[in-house]
Every structure is written in C-alpha cells, then in structure tokens.
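Visitor: Return a 3D structure for these sequence lines:
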Amino acid sequence: MLKPFMEKTTHKIRELASLLGTLNAATPAVAYSLTYCKRLERKKFLALIASDIDYEGKVTINERVREDLVWWKTNVSKGFSKIRTKKFALEISSDASLTGWGAHSENRSTHGFWEKSHEKYSINYLELLAASYALQCFASNLSDCEILLRIDNTTAVSYINRAGGIQLPHLSELARNIWEWCESRQIWVFASYIPSGENVEADRASRIKNIDTEWEISNKFFSKIESKFGPFSIDLFASNANKKCERFCSRFPQPNTKAVDAFTIPWSDKEGLYAFPPFSLVLKTLRKIIIEKAECTIIVTHWPSQAWYPLFVELQVSDSLILPPKIGMLLSPCRKKTHPLAARLSLEAANISGKLFRKED
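Guide: As a prediction, this is how the structure comes out:
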C-alpha cells in the first residue's frame, strides 16, 4: 500500500484514507508509529475541506509527509512494541507560566526563562514545551524505560498521549519532537494530569522572577568580542535561553546543556572557552583557569579597584577590549529589564591563560 505513495505525489483522498486506516490499525504493533500518522491525517483533513468532503478529490503528498511514509516503509516490516507495564523509572512534573518554565523530579527542581520568540505562543504550547524541557533535563541519561509526566494542562497531556493532533499543527509538531526524542532513546512516556494545587514544586520554579544572575551581553556586543577573540565553542555560564554557543554549561539542569555547573568539568585549553561569569564568581573563575592552566576569553566588569583585578591583568595574553556603558548592552532573559548599572557599568573582555600565573615564594 505504501509503494504507490512513494512513486507518485498526487492521489485520490480515498486512497490516502484507505492507507491511513491500515496504518492506524498497525500502530499498536509498531512502537512510536502513531507519531508518524499525524501529518498524513492533517493532509487528509485539509484535502477534504478543500474538496468539500469529496473523497474522489485530489491530495498532493509533499516532502514533509513523504518523510513519514519513508519511516513507515523502513519500520513496518521489523516493527514491534513492548508491553507497557507502567512501572515508571522516573516521575517528572512540569509547569509553565508566561515568563518561564519549571520542572521537578526526585527532590530536584530546575527552571528557565522563555526566549523572546516564545512570547507569541499560547499557554498550551508553553506547557507542552515545558514538558519537553523537563524530559531533556531529567531523563537525557536514561534509555529503554517508561517515564511518567505530571502536567496540570489537559491539552498538553492529550497531545503527548495521542502523539499529536490534526487541527493545531504547531502543538502537533512539538509533540512529535518529544516522541522523536523518546524514540531515539527507546523511552516511553505517559502524561498524567495533576491539579495545579498539587503541582507545587514545578509551579514555583516556573514563576521565579529573580533574574539578577541571568544577565547576558547583547548579540551586537558579543559579535565584537567573538570577532576579536573567537571563535568560541562553549559558553561556560549560560542557560538555554541566553547561550552564545550551541554547547553550554548551566547553573541548573537545562535542555541540551553539556554540564550542570561549569566548575565540575575540565576546561581544556584546546577548546574555544567563552566565560561571562556572574560578578560574584569572577575570582572563582580565575582560580579554575590557573589550576587547570586553561586559556579562556572572559568578560568582567572594568573595576580596577576590585581585589581580583590585578590577577585578571596578570593572566592576560591579549589586549583588553573595553566596552563603555551603553543602554542595551546587558539584557535580561525577557529582554524588558534594563540593568540597574547600565548607565555607568563598563565591561572588559580579554583572552587569559592560567599558564602565565607565577606563584609568589
């Protein structure tokens, strides 16, 4: 049945409906396959609307739909599906607010702020995205197991358990991303509704508004720094919302982070290390660079009166780049808050090396 759809792009809606009927009947026996029916179902749904519910009308298979047909062709002959025991290896709760997301599992909590691009989305989308982030934070090292997701949004629960939907493609594609991530690890998730009043830890984490440690340098000024000292391969102090490199270390568990707490991993001088540490961690950062004899591009406040400043100067292997005070140079996660010292705060960037440190006798 798949073969004609692999060879031609235009078919009768009736033919697609017949194929879908067979595929849906096969989903219990082919793990993760429900995910790869949703684009086909939406294609049929839209074609029927366009043809005034005439099953003899035409439907065109585009490349995105063809991807799912290829998946079915590859997997249907070797398909299997394990019996689900609901013996969960992990229970994760997640929540979203309009400002950020939170997650909790096994006495650990984490949170993050939404990027500017997320402001246009509904709370249903943000709840689904929060669930995705929670999985990536707490289950990235797991495989071949079942995980329980506890979510206080019925739409997010439905889209996860049904592996997507037809009428809201942006939600369906996000649910698809969750299941593709699970498929790559042979993880099976089940979403369960939890009343908001019981989702205390995740809800509290999603509403954290103290962003004093989350300041980032704007892309405009970062480009100046990277053009002088880069390229960089890892951002040592970041979050998923403000990272300057694809690889980054975070303070709390975050999606796609290389490590939680940059001080717990070695800082290789063979990598392009970029560090914009919180002001209170500058001395600790310099010590780490000295101990490991690492080389790193670091941004600090231009405060020569600070106790750590002479050490910063001693370790320099390049000229400094001074960034004078400028409104908009430092951004908050939500991009709406101006740094309280913006009008008088200068930043200084330099390439430093721990190999230059000479311990006094």
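Visitor: Going by C-alpha atoms from here, please, whenever you check contacts or count neighbours.
Guide: Noted.
Visitor: How many residues are close by residue 189?
Guide: As a burial measure, residue 189 scores 21 neighbours (other C-alpha atoms under 10 Å).
Visitor: oh sorry, the question was meant for residue 4
Guide: With other C-alpha under 10 Å as criterion, residue 4 counts 11.
Visitor: Tell me if it really is in a strand.
Guide: No. Secondary structure of residue 4 (DSSP: H, G, I helix; E, B strand; the rest coil): helix, not part of a strand.
Visitor: separation between it and residue 66?
Guide: Residue 4 is 12 Å from residue 66, where distance means C-alpha to C-alpha, to the nearest Å.
Visitor: Also residue 15?
Guide: According to C-alpha to C-alpha, residue 15 and residue 66 sit 15 Å apart.
Visitor: hey, where'd the helices end up in the chain?
Guide: Using DSSP state H, the helices found in the chain span residues 2-7, 13-26, 38-50, 63-75, 123-139, 154-161, 169-185, 200-206, 219-229, 282-291, 309-314.
Visitor: which of the ones you listed sits most buried?
Guide: helix 123-139 (a mean of 23; mean count of other C-alpha atoms under 10 Å).
Visitor: Point out the other helices and strands that that one packs with.
Guide: With contacts taken as 3 or more C-alpha pairs under 8 Å, 6 or more residues apart in numbering; DSSP states H and E, helix 123-139 sits against strand 90-96, strand 100-105, strand 145-151, helix 154-161, helix 169-185.
Visitor: Let's see this one next, to set against the first:
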Amino acid sequence: MPGHLTQFVQRWLNPATLSWWVLWAPSPPLLTVAADTSVIGWGLQSSQGHQQQGAWSERDQSAHINIRECRVVIIAMKEFKPSPGAAICFQMDNQVALHIINKQGTARSEALLWQLEEIFRWDYQHRLPLSAQFVLEVESQGANAISRFKTASAEWSLCQSVFSSLTLRWGTPEIDLFINKDTIQLLQ
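Guide: Modelled structure (predicted):
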C-alpha cells in the first residue's frame, strides 16, 4: 500500500474501532447523475436538468476506461456543486466504477487508487454521500451521446421550412422561445 494511504487505515487497526460500527444505509439521493465516458470525452446529465460535457486531454484519452469513469465522477461533483450533505447517485454502465463507489474502495490498480482517493477526499470534505447504480448503455443514452459529442441536448428547434409554414398560417410570433444562437427562429 502506498505510504500516503496508511493514514486512512490506521484507525481500523485499533480493535476498539470495530466495536463502534453502525449499520450504514445510504440516504435517498437528492441528485442523480447519469455519467458516461468515451475515448474522446465525457458526458453528464443530472436529474435537475443540467448537462455537461468535455473532451479528454491526450493523457486522459490513453488512460484505462475505469480511470476515466472515476474521473467523470470527480468532474460531476465539482461541476454540479451539490449542497453539503446532499446524497448523489451516479448512474453508470461501468461495473468497476460502480463497485468501487459503492464499496468505497477495493481497487488494485495504483492509478485507480489515486482516483478513488480524490473522489473520497472530495466526498469527505463536502459531506456528499455517494452511491452508484448500474444502468445499461441504452438507458443512459443522453449521457452516452453527450460523451461522444452527439446532440442529446435539451436545446431543439423546428425545421426552418416548418416554422415558415406555421408563420404563414398563424402569423409571426413576437417572442422567440428558441433563444440559443443555434436554435433561433426569429431573425431581428
């Protein structure tokens, strides 16, 4: 075991510590985050309607998929900034990442241990109860598509020809509800 990790296990060497055990039951999640990674990037979709995506650096692209799956958990915790004590459930299609989050460790890879240390240090500092749930890839299509930089956004618009025929029939609207620069309908 790397020397810097021994501080985390010292208290468990004391036999009295084991007599203080309490049955642990995870809090119901206040935030659910569907997370997925690909070779080129990562995608997150929260139960509060937020989406986030990013591209991996060259170093991250060459990292093992289990390491990238753990990195996306760290990214999610930092990006979504849940309030202290808010339980988070990650929905993922990676069994290794799911297992190490739910078991709070048990990785054999030193590189993976570094990721776990960062996850649980952030978790401990911000008092965020974490859990993970397995979802099939097809059930997490939003995060899956976002991680591959495919459109899975909540942003959408009508085809311009459909919009034109609607304005001919009912008149030109005064307010454009498609306010994104990529989805705008009313040219001003």
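Visitor: Throw the helices and strands packed on helix 123-139 of the first structure into TSV and include distance to residue 73 of the first structure, thanks.
Guide: Listed next are these as TSV, based on distance: least, C-alpha to C-alpha, whole Å:
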stretch	distance to residue 73 of the first structure
strand 90-96	33
strand 100-105	37
strand 145-151	26
helix 154-161	24
helix 169-185	17
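Visitor: for these, which one sits closest to residue 38 of the first structure?
Guide: Residue 38 of the first structure lies closest, by C-alpha to C-alpha, to one member of those: helix 169-185, at 7.6 Å.
Visitor: Find me the equivalent region of that closest one in the second structure.
Guide: Using TM-score structural alignment, the residues of the second structure aligned to helix 169-185 of the first structure are 110-126.
Visitor: After superposing, tell me the mean distance of that stretch to the first structure.
Guide: Aligned to the first structure and superposed, stretch 110-126 of the second structure gives a mean residue distance of 1.3 Å (mean C-alpha distance after the TM-score superposition for the first structure).
Visitor: For the spatially closest residue to residue 111 of the second structure that is not a sequence neighbour, which residues are in contact?
Guide: Distance criterion C-alpha to C-alpha, 6 or more residues apart in numbering; nearest residue to residue 111 of the second structure, sequence neighbours excluded, is residue 67 at 7.3 Å. By C-alpha atoms under 8 Å, 6 or more residues apart in numbering, the contact set of residue 67 of the second structure is 111, 112, 115.
Visitor: about what we covered before: who touches the match of helix 169-185 of the first structure?
Guide: Identification of contacts with stretch 110-126 of the second structure by C-alpha under 8 Å, 6+ apart yields 66-67, 70-71, 73-74, 83-85, 100, 104-105, 107, 129-130.
Visitor: picking that back up, which one of the contacts of residue 67 of the second structure is nearest to residue 91 of the second structure?
Guide: Nearest to residue 91 of the second structure among the contacts of residue 67 of the second structure, counting by C-alpha to C-alpha, is residue 115 at 18.0 Å.
Visitor: Now do the contacts for the counterpart of residue 135 of the second structure in the first structure.
Guide: Superposed on the first structure with TM-score structural alignment, residue 135 of the second structure falls opposite residue 194. The contact partners of residue 194 of the first structure, taken as C-alpha under 8 Å, 6+ apart, are 150, 151, 152.
Visitor: Closest to residue 98 of the first structure out of those residues?
Guide: Nearest to residue 98 of the first structure among these: residue 152, at 14.6 Å, using C-alpha to C-alpha.
Visitor: In the second structure, what sits opposite the closest one in the alignment?
Guide: Under the pairing rule here (TM-score structural alignment), the equivalent of residue 152 of the first structure within the second structure is residue 93.
Visitor: And for its match, the neighbour number?
Guide: Using other C-alpha under 10 Å, residue 93 of the second structure is surrounded by 23 other residues.
Visitor: isn't it right up against residue 138?
Guide: No. Counting by C-alpha atoms under 8 Å, residue 93 of the second structure stays clear of residue 138, with 9.4 Å between them.
Visitor: which ones are touching the closest residue to residue 106 of the second structure other than its chain neighbours?
Guide: Distance criterion C-alpha to C-alpha, 6+ apart; nearest residue to residue 106 of the second structure, sequence neighbours excluded, is residue 100 at 6.1 Å. Contacts for residue 100 of the second structure (C-alpha under 8 Å, 6+ apart) come out as 106, 107, 116.
Visitor: Nearest spatial neighbour of the alignment partner in the first structure of residue 56 of the second structure, chain-adjacent residues omitted?
Guide: Counting by TM-score structural alignment, residue 56 of the second structure corresponds to residue 114 in the first structure. Nearest residue to residue 114 of the first structure, sequence neighbours excluded (C-alpha to C-alpha, 6+ apart): residue 100, at 5.0 Å.
Visitor: Tell me which residues touch that neighbour, please.
Guide: 111, 112, 113, 114, 206, 207, 208.
Visitor: The last one pairs with which position in the second structure?
Guide: It refers to residue 208 of the first structure. Matched to the second structure by TM-score structural alignment, residue 208 of the first structure sits across from residue 149.
Visitor: Thank you kindly, that will do.
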